[in-house]
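Novice: need a structure here:
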Amino acid sequence: MSKVISRDGTPLAYERSGEGPPLILVGGAFSTGTAEEPLAGLLVEDFDVVTYDRRGRGASGDTAPYAVAREVEDLAALIEEVGGSAFLYGMSSGGALVLRAAAAGLAAPRLAVYEPPFTVREDTVAEKAAYTRSLTTALAEGRRGDAVELFLSVVGMPREFIGQMKQAPVWRSFESLAPTLAHDDAIMGDGTVPTARLALLTQPVLVVDGGASPPLMRDAARLTAAAVPDGRARTLPGQTHDVDPRQLAPVLREFFNG
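Specialist: This is a model prediction of the structure:
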């Protein structure tokens, strides 16, 4: 594993493999770089693929106070490390980060995102604000398990499943990553599709959703694509938010080679 230093001095751990134009994969909530390794392994024949631990995760450092701009700078450091320009792919809230980074002017000639978790319902903005307050309080009081449970509840996991997960080894991993839930929350803003920001993008942007995902998530993906001047929407039949990399990889390969 290699490391690059971001603008504020935070070390970022990353893996790099394959040959071709650089492609950086950006994970979502509760993920480290290892979460994107199955997808990376399917793309290395066409691209110089980078997976990395976002700040506060895995082997990367974290520097307080957090700001979304610092994560944009992290991506800028990685892009500079691989030659000054790179394709970007983001999963879930990682997709929202990719879109923010591109709007900030990072050198990314093409972007692809999978189901960035925006909302298309204005009446959920108050719910998002309440989640932010509850999450902030839980983390400030050191109640990491409560923060994890809150997040899982908000994304729709049934209470009985959450209870089962608490008894599984993965729960300890979730608790270790709980502070980064605040990072993802900040990246999502008020939760609505950031149409004004997306209108600034000049490069082609592919927005992918799963045909078996909830209708509101699919609606958000379509609205995201529609807000980008060169936005393109694609649905993977039978897929959910937990997308099969074997179904996603050919779509990304076609788009980034386009």
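Novice: from here on, contacts and neighbour counts on C-alpha atoms
Specialist: Noted.
Novice: any idea where the helices of the stretch 51-200 of the chain begin and end?
Specialist: 68-81, 93-103, 125-140, 144-154, 159-166, 170-177, 180-187, 195-198 (DSSP state H, counting those that start in this stretch).
Novice: any idea which of these is most buried?
Specialist: Compared across these, helix 93-103 shows the largest average neighbour count, a mean of 25 (mean count of other Cα atoms under 10 Å).
Novice: what angle sits between that helix and helix 180-187?
Specialist: If you take axes from the mean of the first three to the mean of the last three Cα atoms, to 10 degrees, helix 93-103 sits at 40 degrees to helix 180-187.
Novice: how far does helix 93-103 sit from its chain's centre?
Specialist: Centroid separation for helix 93-103 versus its chain: 7 Å, with Cα atoms, centre = their mean, to the nearest Å.
Novice: ok, and what's touching it?
Specialist: 26-29, 71-72, 75, 88-90, 108, 111-117, 184, 187-188, 197-198, 200-201 (Cα atoms under 8 Å, 6 or more residues apart in numbering).
Novice: list only buried entries from these.
Specialist: 26-29, 71-72, 75, 88-90, 108, 111-117, 184, 187-188, 198, 201 (16 or more other Cα atoms under 10 Å).
Novice: the residue nearest the centre of the chain: what's its closest spatial neighbour, skipping adjacent residues?
Specialist: The centroid of the chain falls nearest to Gly94 when counting by Cα atoms, centre = their mean (1.1 Å). Nearest non-adjacent residue to Gly94, counting by Cα to Cα, 6 or more residues apart in numbering: Gly28, 4.4 Å away.
Novice: and for comparison, fold this next one:
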Amino acid sequence: MSAPPTTRTRVMSADGTAIGVTRRGSGPPVVLVDGALTSSRTDPGRPLAAALATRFTVYDYDRRGRGTSGDTPPYTPAREVDDLTAVIAHAGPGACLFGMSSGAALALEAVAAGLPVRRLAVYEPPYTGEVTGPADVRRMRNELEAILADDARGSARYGDAVARLMATTGMPQEMVTLVRHTPVWREYEALAPTLAYDLALLDDGIVPRRRFEHVDVPTLVLDGAASPELLRRPSRIVACLVSAAAYQSLPDQTHDVDPTVLAPILADFFA
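Specialist: Predicted structure coming up:
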């Protein structure tokens, strides 16, 4: 029996923005939410989606301003929640939700606001974990916004913004330099303006305790045991705040988690 075909469509968000959605596999619905600088163009194979599609109908989508999705100004985090709400409605009742990095923050915000999902899993939401304070987050936001405002789309300065983000998530400088000389770097530069969206989504960087205490669906909070403490501590805080949460740290994994390690864990939890 042949595998179900991959299909692509668009759904309309509340403000009329078209959001590109890809569907793979068959089974119960699972929706994936990307982190920063990820789209169907920077990650065309979607290995996590492909791995989960052996057991689920997987919907991954381009967040607004990325890939096949539109972008209607002005940006607000509430509009991204609306986008995700439209994708969940398209996926149908009983959908499970996985968010990666800033996508984890978006997934948590959406579920806290009442988005109906059966189960939620998140990997390393990039809050500060109160290891650093709001002043540090504002400084980073101001630095990136100054870079983004400095020159035209696709410029070397946009590349500086991308490199700054990669270094912040723990990527060694020599690796950042190597990636900067690969073909995908042009796609990263094109996505650079959406870094401002991720920063707005994280607000002052502190885990929003009062909102996340309202998340009442079964939740799996994950991090990589080899990630820096700056990225791991927020996961533990979120796991403590969410009443129905379990916490798991994946041995030998970093923020750039291996999809072949992650997929079986998500599949067991969503099943």
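Novice: any idea what the TM-score comes out to?
Specialist: Put the two chains on top of each other and the TM-score (TM-score structural alignment, normalised by the length of structure 1) is 0.93; 257 aligned residues with a Cα RMSD of 1.7 Å.
Novice: let's see which of the buried ones among the contacts of helix 93-103 of structure 1 end up in strands.
Specialist: Val26, Leu88, Tyr89, Gly90, Leu111, Ala112, Val113, Tyr114 (DSSP state E).
Novice: and the gap between the counterpart of the second one in structure 2 and His90 of structure 2?
Specialist: Counting by TM-score structural alignment, Leu88 of structure 1 corresponds to Leu97 in structure 2. Noted for Leu97 of structure 2: a distance of 13 Å to His90 of structure 2, by Cα to Cα, to the nearest Å.
Novice: what's near enough to touch Thr57 of structure 2?
Specialist: Contact partners of Thr57 of structure 2, counting by Cα under 8 Å, 6+ apart, are Arg23, Arg24, Gly25, Ser26, Gly27, Pro28, Pro29, Val30.
Novice: mind redoing it with 10 Å?
Specialist: Shown in contact with Thr57 of structure 2 (Cα atoms under 10 Å, 6 or more residues apart in numbering): 4, 23-31, 49-50, 91, 95.
Novice: what lines up with it in structure 1?
Specialist: Using TM-score structural alignment, Thr57 of structure 2 pairs with Asp48 in structure 1.
Novice: coming back round to it: so which of the ones in strands among the buried ones among the contacts of helix 93-103 of structure 1 comes closest to Ala220 of structure 1?
Specialist: Tyr114 (10.9 Å; Cα to Cα).
Novice: the closest one reaches His241, doesn't it?
Specialist: Yes - counting by Cα atoms under 10 Å, His241 is a contact partner of Tyr114 of structure 1 at 8.1 Å.
Novice: list residues touching both of the two?
Specialist: Joint contacts of Tyr114 of structure 1 and His241 (Cα under 10 Å, 6+ apart) are Met91, Ser92, Asp209, Gly210.
Novice: tell me the one among the residues you listed nearest to Thr224 of structure 1.
Specialist: Using Cα to Cα, those come closest to Thr224 of structure 1 at Asp209, 10.9 Å.
Novice: roughly how far does the aligned partner of that closest one in structure 2 sit from Tyr123 of structure 2?
Specialist: If you follow Asp209 of structure 1 across to structure 2 using TM-score structural alignment, you land on Asp223. To Tyr123 of structure 2, Asp223 of structure 2 is 6 Å away according to Cα to Cα.
Novice: before we move on, what about Glu187 of structure 2?
Specialist: For Glu187 of structure 2, the distance to Tyr123 of structure 2 - Cα to Cα - is 24 Å.
Novice: what's the answer for Leu84 of structure 2, then?
Specialist: In terms of Cα to Cα, Leu84 of structure 2 sits 17 Å off from Tyr123 of structure 2.
Novice: cool, and Glu174 of structure 2?
Specialist: Applying Cα to Cα to Glu174 of structure 2 and Tyr123 of structure 2 gives a distance of 25 Å.
Novice: no further questions, thank you.
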